[in-house]
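Enquirer: Next comes the sequence, and after it the predicted model I'd like to discuss.
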Amino acid sequence: MLVRIVKMTFKHENIASFERIFEMHRGKIRAFEGCSFLELYQDEKQRNVFFTYSHWEHADFLEAYRKSELFMGVWAKTKVLFSKKPEAWSLTKVQEN
């Protein structure tokens, strides 16, 4: 399993727009082949900083999503709202409790 974390920093005036975009597309992203989990987090102090946290069966599924029309459409709407370049990490679980 691959865990994907993406940090996105938005212009304050674009927070509501991003939240609408995420709400409209989260079901389709969760239903994408290979995605088993998706959540959105907001920083408590910097309210314009959000993180997506997703689980993918394998890196190939994440890459297929990143090349899909769904991703390209969502990303085109989202990237214009940023105040900083997004950061992303792909992680594999090393240890469980």
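Expert: Now that the structure is in, tell me what you want to look at. Since the structure is predicted, the reported quantities are computational estimates derived from the model, not experimental observations.

Enquirer: When you work out contacts or count neighbours from here on, use the C-alpha atoms and nothing else.
Expert: OK.

Enquirer: just checking, next helix/strand downstream of the longest helix along the chain?
Expert: Secondary structure of the chain read by DSSP state H shows that its longest helix is helix 15-31. Toward the C-terminus, helix 15-31 is succeeded by strand 35-42 as the next helix or strand (DSSP states H and E).

Enquirer: okay, now the one to match up with it:
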Amino acid sequence: MLVRIVKLSFEPSKIEEFLANFETVKDKIRNFEGCQFLELYRDKNNTNIFFTYSYWNSENALNNYRHSDLFKAVWSKTKPLFNGKPEAWSVDKIASIE
């Protein structure tokens, strides 16, 4: 399993637009083949910074999503809303303590 963390920084005036779009696409992303889990987080101090956190079956599954029409549509609506360069990490989960 691959965990993907993406940091997104938005123009403050564009946050509601981002959230509205995320609401319309979140289930499509979550149900994309190979996606096991999807969450959206918002920074408590810098409220224009968000993080997506997702689990993928493999790097290949993530890449299939990143090259899909769904990703292209989501990204084309999201990218113009940024006020900073997005950052992304692909990581392996080492431990989960509940």
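Expert: Noted; the coordinates are in hand. Quick caveat: nothing in here was measured; it's all calculated off a predicted structure.

Enquirer: OK, contacts around the counterpart of residue 70 of structure 2 in structure 1?
Expert: Residue 70 of structure 2 maps onto residue 70 in structure 1 when the alignment is built from TM-score structural alignment. Shown in contact with residue 70 of structure 1 (CA atoms under 8 Å, 6 or more residues apart in numbering): residue 29.

Enquirer: Distance-wise, check residue 70 of structure 1 relative to residue 80 of structure 1.
Expert: 17 Å (CA to CA, to the nearest Å).

Enquirer: picking that back up, is it fair to say the match of residue 70 of structure 2 lies in a helix?
Expert: Yes: counting by DSSP: H, G, I helix; E, B strand; the rest coil, residue 70 of structure 1 is located in a helix.

Enquirer: Which elements pack onto the longest helix of structure 1?
Expert: Counting contacts by 3 or more CA pairs under 8 Å, 6 or more residues apart in numbering; DSSP states H and E, helix 15-31 of structure 1 packs against strand 35-42, helix 69-79.

Enquirer: which stretch among those comes nearest residue 13 of structure 1?
Expert: helix 69-79 (13.1 Å; CA to CA).

Enquirer: which ones are touching the counterpart of residue 53 of structure 2 in structure 1?
Expert: Aligned counterpart of residue 53 of structure 2 in structure 1: residue 53 (TM-score structural alignment). By CA under 8 Å, 6+ apart, the contact set of residue 53 of structure 1 is 3, 4, 5, 6, 37, 38, 39, 40, 41.

Enquirer: Give me the buried entries from the residues you listed.
Expert: Buried members of the contacts of residue 53 of structure 1, scored by 16 or more other CA atoms under 10 Å, are 3, 4, 5, 38.

Enquirer: Might one say that residue 59 of structure 2 is in contact with residue 2?
Expert: Yes: counting by CA atoms under 8 Å, residue 2 is a contact partner of residue 59 of structure 2 at 6.4 Å.

Enquirer: neighbour count winner among the two?
Expert: Taking neighbours as other CA atoms under 10 Å, residue 59 of structure 2 and residue 2 compare with residue 2 leading, 19 against 15.

Enquirer: Excluding chain neighbours, give the residue nearest to that one in space.
Expert: residue 56 (5.1 Å; CA to CA, 6 or more residues apart in numbering).
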